[in-house]
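*Asks:* Got a predicted model here, sequence first, then my questions.
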Amino acid sequence: MNRPDLVRGDRRNFLGAAGALLLAGCAGTTLDPRAGAIAELGGTGKLRAAINFGNPILANRGPGGEPRGVSVDLAREAARRLGLAIELVPFNSAGSVVEAVKAKQVDLAFVAIDPVRAADTEYTAPYVVIEGAYLVREASPLRRNEEVDRAGTRVAVGRGSAYDLFLTRELKAATLVRAPTSPAVVDLFLSQQLEVAAGVKQQLEADARRVGGVRLLPGRFMAIEQAMGVPKDRLAARAWLGGFIEEMKASGFVAEALRRHGIEGAAVAPRAS
C-alpha cells in the first residue's frame, strides 16, 4: 500500500535534488567567466578588435603597414587566451571606434574612459594613463593651460576624441573647432589660423617637431585613462577582460609593450581598487 506521506516526501526529495542540480549548473556557468567571454566576444567565430591609428600611444603602422602597438599586443594576447582567432579592424579616429562599438561591428576596443561613451560601452579599469596637452604658436601670449578658456580663443580638437568630449564639458568661453581625426588637428590649427590645438601630448610633440614655430603649454589639461571596452551589456566579457587587464598590468606585460614600441610619456595605470 502506498502511503501518501511517503509519496509526498519522495516528491519533495526529487524536486529538491533537481533544484540543486539546476542551481549547480547555473552556478557553473556564472563562475566560468572565460566561457561567458568567449560566447560574448566570439559570436562571429573570431575576436574583432578595433585598432585606432589616430592615437600613437596605442597603435601605429610598422614598416610594412602592419598594425603594432600596446593595443595590438593586448588584443592578440586576449584572443590567444580565449582560443579565438583575431581580426584587427583599423580605424583612424576614436570617434569612429566608438561608433563601431555602438553598432556592434567590433567586439573589443581600446578607448579612453568617458561618461558619454559609457552609454554604449562597458569598460575595464584603465591600463595606461596619458596626458592631454595644448599647443600654441611661439608668438602666442598664452602661457598657462588656465588661460585658454577665454572668449575669442578657438581650439582645434579631434572629433569624438576623449579630449573633445572633455573640453566640450569644461570650456565655457573658448570655441572648439573639430578636425576629422586627431592626427589632423595641428594641420587644421595652422590652416585656419586658430589659437590653440588640443590633443594627446605625444602627438602634439611629434607635430611640433614636424612643423616648427610652435610650442606646448606646460603640464596637462587632463589625464586620459585608456581602457578596454566592449559593447554595452556584455557583462561576462567585461568581467573576464577586467581580470585579464589587471594581470597584464601586474605582470609587466603593459610596461614591456610600451618600452618595446618606444612609447614615452604614458604611465601604466595603477591597480584597480
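*Replies:* Here it is on my side, so go on. Numbers count the residues shown, from 1 in each chain.
*Asks:* CA only for contacts and neighbour counts going forward, please
*Replies:* Fine.
*Asks:* can you pull out the helices in the stretch 51-200 of the chain?
*Replies:* Counting by DSSP state H, counting those that start in this stretch, the stretch 51-200 of the chain has helices at residues 70-82, 94-102, 162-170, 185-191.
*Asks:* Buried ones in the longest one, by neighbour count?
*Replies:* Going back to what we said before, that points to helix 70-82. Val70, Ser71, Val72, Asp73, Leu74, Ala75, Arg76, Glu77, Ala78, Ala79, Leu82 (16 or more other CA atoms under 10 Å).
*Asks:* Over to the last one?
*Replies:* By neighbour count on 16+ other CA under 10 Å, the buried set for helix 185-191 is Val185, Val186, Leu188, Phe189, Leu190.
*Asks:* how about the residues you listed in TSV, adding distance to Arg169?
*Replies:* TSV is the format used below for those (distance: CA to CA, whole Å):
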residue	distance to Arg169
Val185	19
Val186	22
Leu188	22
Phe189	21
Leu190	25
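*Asks:* how about the strands in the protein?
*Replies:* 46-52, 60-61, 67-68, 85-91, 109-112, 121-137, 154-158, 175-179, 196-200, 214-216, 222-231, 267-268 (DSSP state E).
*Asks:* would you list the ones you listed in TSV and tack on mean neighbour count?
*Replies:* Output for the strands of the chain, formatted as TSV (neighbours: other CA atoms under 10 Å):
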stretch	mean neighbour count
strand 46-52	26
strand 60-61	16
strand 67-68	19
strand 85-91	17
strand 109-112	27
strand 121-137	23
strand 154-158	27
strand 175-179	19
strand 196-200	26
strand 214-216	20
strand 222-231	23
strand 267-268	18
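*Asks:* ok, structure two:
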Amino acid sequence: MKPEPSVIRAFTPSGKVRASINLGNPILAAKGTSGAPTGVSVDLARAFAESLGVELELVVFDSAGKSVQAVSEERADFGFFAVDPRRGETIAFTEPYVLIEGYYLVREASPIRRNEDVDRPAVRVAVGEGSAYDLFLTRELKRAQIVRARTSPAVVQTFLEQGLEVAAGVKQQLEADARQAPGLRLLDERFMVIRQAMGVPKSRGAAAASALHAFVEEAKASGFVAEALARHSIAGASVAPAA
C-alpha cells in the first residue's frame, strides 16, 4: 500500500528520494562492471523508491561513517547501516533486514587463538573508521589499542603495512583479503553479529520511520531480501527474523 502523501513528502524534500549507499561493505553494495553501484542495498533502495512512487537518487560513499553522516545531516533521505546506539542519536532505525558476522583476523604464527586474547595491552586492532565494529569495539575493548583505517576495505592493508596484531571486520571481507595474502587466519568464533537495517533522519518524523519499518518487514516476509542475497551470490549473511 502506497504511503500517505505526508510520508512521501517527508522522504522527498528535494523532489526525489536520495539513498545513501556504502560501498565499503561488499556484502551489501559494490561497483558493478559498468561502474554503477549494485547489490542488496541498491535493490532495496530501488524497491523503496518504487513503493513511494518517486524518482531515486543514489548518493554513494566509500565508508560507513560517511554514509551515516550523509543521512544524519540530511544530505540523503534514508540509508543502510548497522544498528548502533551512537548512530541512533540522529537516525531512526528499522529492525534489521540482514545479519552479518564480525570476525578477527591474525597472522598464522600469532599467539592469539581466542577472542578473549585480543583485549590485551600489547595488541593493536585495525578497524574501518566509523564502521559498526569500530563503534562496538571502541566500547568493548578496554586494554587493546584501536587503529583506524580510512575505510573497511583498507583494514587488512593497514594491518599488514603497520605490522598490527589483529584486523577486525566483516567475515567475508577478511576472508577475501586473506586469500590475497598468505599466512593469515581467522579466529574460530565471531566477536559480534552486525544487525544491518535501514534508517531515516529522526527529524523526518515518526510516520516516516514507521513507513520504512513496514517496508523492511514486508521485504523480509515476501522473500525479497533472500532473493537479493541469492541474486548477488552473497554467502555468510542471513535474512534477519521478523520483528
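*Replies:* Sure thing, it's come through. Please read all numbers here as calculations on a predicted model, not as lab measurements.
*Asks:* Give the aligned equivalent of Ser67 of the second structure in the first structure.
*Replies:* Under the alignment (TM-score structural alignment), Ser67 of the second structure pairs with Val97 in the first structure.
*Asks:* What of Val125 of the second structure?
*Replies:* Checking TM-score structural alignment: Val125 of the second structure goes with Val155.
*Asks:* so that match makes contact with Val177?
*Replies:* Yes - using CA atoms under 8 Å, Val155 of the first structure is in contact with Val177, at 5.8 Å.
*Asks:* Tell me the counterpart of Glu95 of the second structure in the first structure.
*Replies:* Alignment note (TM-score structural alignment): Glu95 of the second structure maps to Ala125 of the first structure.
*Asks:* OK, contacts around that match?
*Replies:* Ala227, Met228, Gly242, Ile245, Glu246, Ala272 (CA atoms under 8 Å, 6 or more residues apart in numbering).
*Asks:* how much space between the fourth one and Pro67 of the first structure?
*Replies:* What it means is Ile245 of the first structure. Taking CA to CA, to the nearest Å as the criterion, Ile245 of the first structure is separated from Pro67 of the first structure by 20 Å.
*Asks:* The helices of the stretch 51-200 of the first structure into TSV, with extra columns for distance to Ala266 of the first structure?
*Replies:* Shown next, in TSV, are the helices of the stretch 51-200 of the first structure (distance: least, CA to CA, whole Å):
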stretch	distance to Ala266 of the first structure
helix 70-82	11
helix 94-102	18
helix 162-170	16
helix 185-191	20
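*Asks:* Out of these, the one nearest Ile38 of the first structure is which?
*Replies:* helix 70-82 (6.3 Å; CA to CA).
*Asks:* Check the mean deviation of the closest one from the second structure.
*Replies:* In the superposition with the second structure, the average deviation recorded for helix 70-82 of the first structure is 0.4 Å (mean CA distance after the TM-score superposition for the first structure).
*Asks:* whereabouts in the second structure does that helix align?
*Replies:* Mapped onto the second structure using TM-score structural alignment, helix 70-82 of the first structure covers residues 40-52.
*Asks:* what lines up against Pro218 of the first structure once you look at the second structure?
*Replies:* Using TM-score structural alignment, Pro218 of the first structure lines up with Asp188 in the second structure.
*Asks:* got the contact list for its match?
*Replies:* Neighbour list for Asp188 of the second structure: Arg113, Arg114 [criterion: CA under 8 Å, 6+ apart].
*Asks:* Quickly note the distance from the equivalent of Phe81 of the second structure over in the first structure to Leu15 of the first structure.
*Replies:* Here Phe81 of the second structure is matched to Val111 in the first structure, going by TM-score structural alignment. Distance of Val111 of the first structure to Leu15 of the first structure, computed by CA to CA: 49 Å.
*Asks:* do Glu122 of the first structure as well
*Replies:* Using CA to CA, Glu122 of the first structure is found at 38 Å from Leu15 of the first structure.
*Asks:* what do you get for Gly158 of the first structure?
*Replies:* Separation of Gly158 of the first structure from Leu15 of the first structure (CA to CA): 61 Å.
*Asks:* what's the answer for Ser96 of the first structure, then?
*Replies:* Taken as CA to CA, the span from Ser96 of the first structure to Leu15 of the first structure is 53 Å.
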